[in-house]
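A.B. asks: Just a sequence and a predicted model for now, questions to come.
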Amino acid sequence: MSRISVFSAPFLLGFDSFEERVDRLAKSADGYPPYNIERTVDADGTEHFLVSIAVAGFAAGELEVMAEDNQIVVRGKQKDDPNRQYLHRGIAARQFQRSFLLADGMVVKDATLGHGMLVVAIERPKTPKTARRIDIRSV
C-alpha cells in the first residue's frame, strides 16, 4: 500500500527530500534533551536564532554539532566510567541525537557550551525577493 502525503501533490516539485527529512525528525523526537529556540530580528530584517540545548554533564568532547543536508544534528555520547561506584545513580550516562530542520538560506554561525547549555547560533540573512520573466522558446 503506498503512502500519500501532502508533499506528493503535483504542484510541489522537488520536495521529496524534504519529506524524508521531516520523517527523520519525527522519529528522533523523544524529548531528550530539552531545548529552547529563541528568535530575534535586526532592523535590516536579518533573523537570528539561538537553539539552547540542556546538556548538563556532557563535556565539549562528548558533543558533536553537524550542519548537514539543511539540518543541524546534535549528538551527545558519554562513556560510563567503570571505576566509579555509585550509592545512588539518578543521572544516567545517556546518548542522544537531536535534529533541527533548517530552511534554505539559513547559516549556522557557531556553537558554545557553558553552564550545562549548548547554544547553537543560526542566522537567516535578509534576501531580496526576485522575480524574472522566462522566455518561451519554440521547438
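C.D. replies: In hand now; what should we look at?
A.B. asks: okay, CA-based contacts and neighbour counts for the rest of this
C.D. replies: Noted.
A.B. asks: Does N70 touch V108 like I think?
C.D. replies: No - judged on Cα atoms under 8 Å, N70 makes no contact with V108 at a distance of 10.1 Å.
A.B. asks: quick one, which of these two is more surrounded?
C.D. replies: A side-by-side neighbour count of N70 and V108, using other Cα atoms under 10 Å, places V108 first with 19 against 16.
A.B. asks: okay, pairing it with this:
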Amino acid sequence: MRTTLDFAPLFRSSIGFDRMLNALETASRVATIDNWPPYDIVKSGEDDYRITMAVAGFTDADLTLTQEQNLLVVTGQKSGDDGQYLHRGIAGRAFERRFELADHVKVTGASLVNGLLTIELKREIPEEMKPRRIAIATDAARPQGEVRQIEAEKRAA
C-alpha cells in the first residue's frame, strides 16, 4: 500500500523552501524505479561530488551529458548493430538518467574509462553569497578631537 504525502500545509507555513518541497513531491510521484545503468554518488570533498555510472558497451560518442539549471541529464543511445547476436548478455538499450542538482553545483569534467562514466561535480558558491564578517565601529575608532553634539533649532520665546 502506497501513501502519498500532502505538502500543501508546508507550502502555507514556510517561506523559501518551495524548491525542496517541489523536489519531495516529485520524488513521491515516481511510479517505477529504473535501476539501469547502475551508478554511485560519492562526496569526495567539502564541495566536490562524483557520479560513476557503469555503461559497459557504450562509447563516448554514444553518451550525451547535458546540464540544465539544477538538472543533469545523462543519455545513452547505441549506434548500429555489428551483426546477428546468438546471445546478448551486455545490455545495450537506450537510457536516460536524471540527477537533480542543488543550487550552484556545476559539472567540472567527465571521463569514460573501462566502461565507467565518471562525472565530476563541484559546488561553487558565489562570493556575494558566502558568509562575511561585518566590522562593528566603536567610539574608540572615532578621532579624539571630534565631539558629538546634537543640534537643535533655536526658538524665539
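C.D. replies: Received, thanks. None of the values given here were measured: they were computed from a predicted structure.
A.B. asks: what's the TM-score here?
C.D. replies: TM-score of the superposed chains, computed with TM-score structural alignment, normalised by the length of the first structure, equals 0.72; 125 aligned residues with a Cα RMSD of 3.1 Å.
A.B. asks: thinking again about what came up before, what is in contact with N70 and V108 of the first structure at once?
C.D. replies: Here N70 of the first structure and V108 share no contacting residue, scored by Cα atoms under 8 Å, 6 or more residues apart in numbering.
A.B. asks: The spatially most central residue of the first structure: helix or strand, and which one exactly?
C.D. replies: With distances taken as Cα atoms, centre = their mean, F100 lies nearest the centre of the first structure, 2.0 Å away. Element membership for F100 of the first structure, per DSSP states H and E: strand 96-101.
A.B. asks: for S111 of the second structure, same thing?
C.D. replies: Going by DSSP H and E, S111 of the second structure is part of strand 105-113.
A.B. asks: what's the average distance of that strand to the first structure?
C.D. replies: Its matched residues in the first structure lie on average 0.9 Å from strand 105-113 of the second structure after superposition (mean Cα distance after the TM-score superposition for the first structure).
A.B. asks: K77 of the first structure reaches Q95, doesn't it?
C.D. replies: Yes - contact criterion Cα under 8 Å: K77 of the first structure and Q95 qualify, at 4.6 Å.
A.B. asks: Alignment lookup: W36 of the second structure to the first structure.
C.D. replies: Structural alignment places W36 of the second structure opposite Y32 in the first structure (criterion: TM-score structural alignment).
A.B. asks: who's in contact with the spatially closest residue to that match that is not a sequence neighbour?
C.D. replies: Excluding the flanking residues, the one nearest Y32 of the first structure by Cα to Cα, 6 or more residues apart in numbering is F96, at 7.1 Å. Applying Cα under 8 Å, 6+ apart to F96 of the first structure gives the contacts Y32, P33, R75, G76, K77.
A.B. asks: Filter the residues you listed by whether they're kept in the second structure.
C.D. replies: Mapping these onto the second structure (both residues aligned by TM-score structural alignment, their matches' Cα atoms under 8 Å) leaves Y32, P33, R75, G76, K77 still in contact.
A.B. asks: Now the buried members of those residues.
C.D. replies: Among these, those scoring as buried are P33, G76, K77 (criterion: 16 or more other Cα atoms under 10 Å).
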